[in-house]
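Asks: structure, please.
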Amino acid sequence: MLEAAGVAVFALTGALVAARKGMDPFGFILLATVTGAGGGTLRDLLLARTVWWVEAPLGVIICAGVALVAWTIAYLRPGRLDGWSAKRLLLWADAAGLALFAVAGTQKALAAGVPVLSAIALGAVTASFGGILRDILAGDRAMVLWSRDFYVTAAAAGATATALLTALGVSAALIMLGGLAAGFGLRAGSILLGWSFPRLPGSDEPR
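Replies: So this is what the prediction gives:
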């Protein structure tokens, strides 16, 4: 359920980028699917297990559905999905997807019996990789490289909180809420308040 929500939200970010690039319906589906499925695919490959969407194609169906709805809106309402508000929606949807996949990825890794540190790393990879693929395919600068913004750090925070709460034996609901709060909260602070690591000496990277 958590991963399905992450797939849908991340697929939306891929569709929003496709709208900004003026792609055709298949471009929408490609970017939405790569974004929604990319992180989980890499996680499963690293865990040497059958890739999740191969076992159950519901995730790909969700991505395609989100993409086609977005393309229809973009076609019927030109400019609706590529303005300033759409860019803000992209940022916030990406932050939500990041947090959802950090939690889901960490839980799946822990369930596979990997060490805690490896599970945290896999959670961060699951949360980050789809967005990286989206931006590369679209010819954009990956969000993970946006100056000093917390991105992978936010994913790692969500993954770490999930692993720690799991080790403490708290309820599944608290694990989910704690992981989401850590990941989304740190990313939101970076977007709204400029939270970031200090600038490196001599760096001229603009904010």
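Asks: from now on I want contacts and neighbour counts done on CA atoms only, so please keep to that.
Replies: Will do.
Asks: residue 137 versus residue 145, what's the distance?
Replies: 15 Å (CA to CA, to the nearest Å).
Asks: got it, and residue 120?
Replies: 26 Å.
Asks: the more surrounded of these two?
Replies: residue 120 (29 against 14; other CA atoms under 10 Å).
Asks: which elements pack onto the helix or strand containing the more buried one?
Replies: Counting by DSSP states H and E, the element that carries residue 120 is helix 116-138. If contacts are counted by 3 or more CA pairs under 8 Å, 6 or more residues apart in numbering; DSSP states H and E, helix 116-138 sits against helix 2-21, helix 25-46, helix 84-111, helix 152-168.
Asks: one more, for comparison:
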Amino acid sequence: MSLLLLLFDLLGTFVFALSGGTLAVRYRLDVFGVLVLSCAAAVSGGLARDVLIGAQPPAALADWRYLAVAMLAGVVTFYRHETIERMRNPVQVFDGAGLALFAVLGTSKALDYGLSPFAATLLGMLSGIGGGVARDVLVARIPVVLKAELYAVAALVGGGVVALADVFDLPRTPAMAVGALVCFGLRYMAIRHGWHLPAAHLPDDRN
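Replies: Okay, here's the model as predicted:
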């Protein structure tokens, strides 16, 4: 089980790093910039989660494989970005996959550290959105979580499935699979159909 969770964690790291690397290439950053953005997108959420729950040192720093996987994704994106760009909305797809994996894994880890289901769900959301926020801030654009269709909400729902399973003593692994699928499905459908929360609107300035 621990090996399976590690593999999913590394997979989430890889796909988030792809989203960061793809965005870096779109902003015409050099190879160092691509690697930095890939690593920031991949590990920032996990770092924040581990610091808050007291998991020291954070997994992304204690285990070399996380940064290695992130940098590998950055190199792949730098040299094969045209292939990646042929996919439909690659940044959003990779970001959605990373969001789903990190939301359920973050919730599960927070539960293991004794947090309440509600707090664990919030930590799962932070794990999912933290990398995207760091990625967007580094290229000076408004973080997707503040304006995109059902981003943080999708992470909350995915993590909530895992937390509810813990409340009712249901098996953790199937709940994580269902939570990840629900989170990714919500994010994908929101991208595809424009589902979003109500946004603030200022009255027209008629003066």
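Asks: for the helix holding residue 120 of structure 1, the distance to its chain's centre please.
Replies: 7 Å (CA atoms, centre = their mean, to the nearest Å).
Asks: also stretch 56-70 of structure 2?
Replies: The answer for stretch 56-70 of structure 2 is 16 Å, by CA atoms, centre = their mean.
Asks: swap in stretch 94-103 of structure 2?
Replies: 4 Å.
Asks: mean distance between it and structure 1 after superposition?
Replies: Here the mean offset of stretch 94-103 of structure 2 against structure 1 after fitting is 0.6 Å, by mean CA distance after the TM-score superposition for structure 1.
Asks: what does residue 40 of structure 1 align to in structure 2?
Replies: Structural correspondence for residue 40 of structure 1 with respect to structure 2 (TM-score structural alignment): residue 46.
Asks: in space, what's closest to that match - neighbours in sequence excluded?
Replies: residue 127 (5.2 Å; CA to CA, 6 or more residues apart in numbering).
Asks: now do the same contact list for residue 187 of structure 1.
Replies: Residue 187 of structure 1 is in contact with 95, 150-151, 154, counting by CA atoms under 8 Å, 6 or more residues apart in numbering.
Asks: look up how far residue 135 of structure 2 lies from residue 76 of structure 2.
Replies: 18 Å.
Asks: who's more crowded, those two?
Replies: Neighbours per residue, other CA under 10 Å: of residue 76 of structure 2 and residue 135, the larger number sits with residue 135, 28 against 16.
Asks: wait, that one touches residue 20, no?
Replies: Yes. Using CA atoms under 8 Å as the test, residue 135 of structure 2 is close enough to residue 20 to be in contact (6.1 Å).
Asks: spit out the residues that contact these two alike.
Replies: Joint contacts of residue 135 of structure 2 and residue 20 (CA under 8 Å, 6+ apart) are 37-38, 40-41.
Asks: any idea what residue 59 of structure 1 aligns with in structure 2?
Replies: In structure 2, residue 59 of structure 1 lands on residue 66 (TM-score structural alignment).
Asks: dump the residue contacts of its match.
Replies: Per CA under 8 Å, 6+ apart, neighbours of residue 66 of structure 2: 10, 13, 43, 59-60.
Asks: so it is in which element?
Replies: helix 64-85.
Asks: pull out the buried residues from that helix.
Replies: 66-78, 81, 84 (16 or more other CA atoms under 10 Å).
Asks: quick check, nearest of the residues you listed to residue 175 of structure 2?
Replies: residue 66 (24.3 Å; CA to CA).
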